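Peer 1: Kindly generate the corresponding structure for this input.
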Amino acid sequence: MTTRATVLQILRDAPEPLPIAEVAARAGVHVNTVRFHLEALTDSGLVEQLRAEPTGPGRPATLVRAVAAMDRTGPRTYLPLAQLLLDDVAAGPRPKEHARRAGRRWGRRVAEEVYADHPEPVDGLIDALGELEFAPERTSSTELELHHCPFLELTTPTGGLVCAIHLGLMQGVLDGAGSDVRVERLDPFVRPDLCCARLSAAS
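Peer 2: Presented below is the predicted three-dimensional model:
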């Protein structure tokens, strides 16, 4: 068990809030180490801090206790869920069109955040793709190279629905920017380690 998990378990097992020094003693680690982990657990909503009742002069002690909540930092298994949803789209009419539309909606939401910092549309698209772990590289005014696919396990050798979603995502980001540049197509796996997005020149 990690130190952070140990700290959380100590608090979950405690019938009442504990002083930080007591948590450190029970965990067998330095109090500053416990403070570090408590800060992260508090940010995750798993722990809350409160003041002890004053017992005399001076600042009341800080107490900590676990919050009844699922651990948002714990293991995740999204792959089966994603595959289930893709299978459902694939079974319906015009699945690639459906997937691309979903991607465009996603892209427009992404654009709302991206273009606060990037007035140039393609720069904003590159930044968005980088944040999503596509490892983009602009090689010309009409081409973006994508050196990683964060959804690789769900793709097919010819791309499939995942690539349709990705194409729609890029189109939606540029739509959200009001850009004249368009992503005309996405060529999946032009090499085993590379996909290419083809852009239209700005009018």
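
Peer 1: from here on, contacts and neighbour counts on C-alpha atoms
Peer 2: Will do.

Peer 1: Scan this protein for its longest helix.
Peer 2: helix 95-114 (DSSP state H).

Peer 1: Next, the second sequence, to be compared with the first:
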Amino acid sequence: MGQPAYSAISSYSRVQILHQLQEHPARTVQDLTEATGLHANTVREHLQRLIEAGYVVVETEHRTTRGRPRVLYSAATGTDAASSPVAQRKARDAARRGDLMRRVLPWTDTPDPAGAPLPAEVLHQLDALVDDLEGAGFDPIVDEAALTVDLTPCAHAQTHATHRDVLCAVHLGLMQSVLSEARGPLAVDGMNPSCDPAECVVQLSRA
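Peer 2: I've put the predicted structure just below:
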């Protein structure tokens, strides 16, 4: 893989904003401006892009005192408190496409390690995850038996090598959000250790 494809997270400025929101939810534009050093208008533009991608949710502060309520931004987590309608729709669309592919190409329906077909909810989570990763410029290889997602080589890590820790944290958070929005037993367990900065294999776990 060469350069990362243009997507909501192809800009490191948007990755910075997402990192802030993953670490500290319910933040204002002013909060993000101070944390990133970006201009307020630039932050607003990036936030809109992230909202449209289903990665950020917005709410209006509930005030019990006088004053204009603040607009608060949080990273979408797929939980009831921070679920994105955009991400939910993307997960449903990915599941429909996956079901269609499995009907047309039944040999793609991979069994679990015990030999039984994977439950629909697991398949739909993987459909949503692969769809989102491909949209972000990755070329994921999923091992359903080992529950791993191989993203090697990671073009993002190569492009922003000095920010690898932040990039990995944000991408893992996004993967967990996608799995949660798709509603199923799979969750992100972590990234398998490697000495190669371009190597990225994410381990999933199944409740």
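
Peer 1: How close are the two chains, by TM-score?
Peer 2: After superposition, the two chains reach a TM-score (TM-score structural alignment, normalised by the length of the first structure) of 0.45; 118 aligned residues with a C-alpha RMSD of 3.7 Å.

Peer 1: circling back: can you give me the buried ones in the longest helix of the first structure?
Peer 2: Using 16 or more other C-alpha atoms under 10 Å as the test for burial, helix 95-114 of the first structure gives 95-96, 98-108, 110-111, 114.

Peer 1: So which elements touch that helix?
Peer 2: Packed against helix 95-114 of the first structure by the contact rule (3 or more C-alpha pairs under 8 Å, 6 or more residues apart in numbering; DSSP states H and E) you find helix 79-90, helix 121-131, helix 160-177.

Peer 1: Recalculate using a threshold of 6 Å.
Peer 2: Judged by 3 or more C-alpha pairs under 6 Å, 6 or more residues apart in numbering; DSSP states H and E, the packing partners of helix 95-114 of the first structure are helix 160-177.

Peer 1: and after the helix it packs on, which helix or strand comes next?
Peer 2: With elements assigned by DSSP states H and E, the helix or strand that comes after helix 160-177 of the first structure is strand 182-191.

Peer 1: That following strand - contacts with which helices or strands?
Peer 2: Against strand 182-191 of the first structure (3+ C-alpha pairs under 6 Å, 6+ apart) you get strand 194-200.

Peer 1: Can you tell me how far residue 72 of the second structure is from residue 32 of the second structure?
Peer 2: 11 Å (C-alpha to C-alpha, to the nearest Å).

Peer 1: Between the two, point out the one with more neighbours.
Peer 2: Shown here are residue 72 of the second structure and residue 32; by other C-alpha atoms under 10 Å, residue 32 has more neighbours (22 against 16).

Peer 1: leaving aside the residues next to it on the chain, what's closest to that one?
Peer 2: residue 17 (6.7 Å; C-alpha to C-alpha, 6 or more residues apart in numbering).

Peer 1: Which of the residues in the helix or strand encompassing the one you found are classified as buried?
Peer 2: Secondary structure from DSSP H and E places residue 17 of the second structure in helix 12-23. Across helix 12-23 of the second structure, burial judged by 16+ other C-alpha under 10 Å covers 12, 13, 14, 15, 16, 17, 18, 19, 20, 21, 22.

Peer 1: Can you give me the separation between the first one and residue 191 of the second structure?
Peer 2: When you say that, I think you mean residue 12 of the second structure. Counting by C-alpha to C-alpha - residue 12 of the second structure and residue 191 of the second structure are separated by 20 Å.

Peer 1: The third one now?
Peer 2: Residue 14 of the second structure sits 22 Å away from residue 191 of the second structure, going by C-alpha to C-alpha.

Peer 1: just the second one next, same as before
Peer 2: Counting by C-alpha to C-alpha, the gap between residue 13 of the second structure and residue 191 of the second structure amounts to 23 Å.

Peer 1: picking that back up, could I get the buried residues of helix 12-23 of the second structure as CSV with distance to residue 87 of the second structure?
Peer 2: Formatted as CSV, the buried residues of helix 12-23 of the second structure follow (distance: C-alpha to C-alpha, whole Å):
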residue, distance to residue 87 of the second structure
12, 21
13, 21
14, 17
15, 17
16, 20
17, 18
18, 15
19, 18
20, 20
21, 17
22, 16
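
Peer 1: and residue 161 of the first structure, what is it in contact with?
Peer 2: Counting by C-alpha atoms under 6 Å, 6 or more residues apart in numbering, residue 161 of the first structure touches residue 96.

Peer 1: and if we set it to 8 Å?
Peer 2: By C-alpha atoms under 8 Å, 6 or more residues apart in numbering, residue 161 of the first structure lies in contact with 86, 90, 95, 96, 99, 155.
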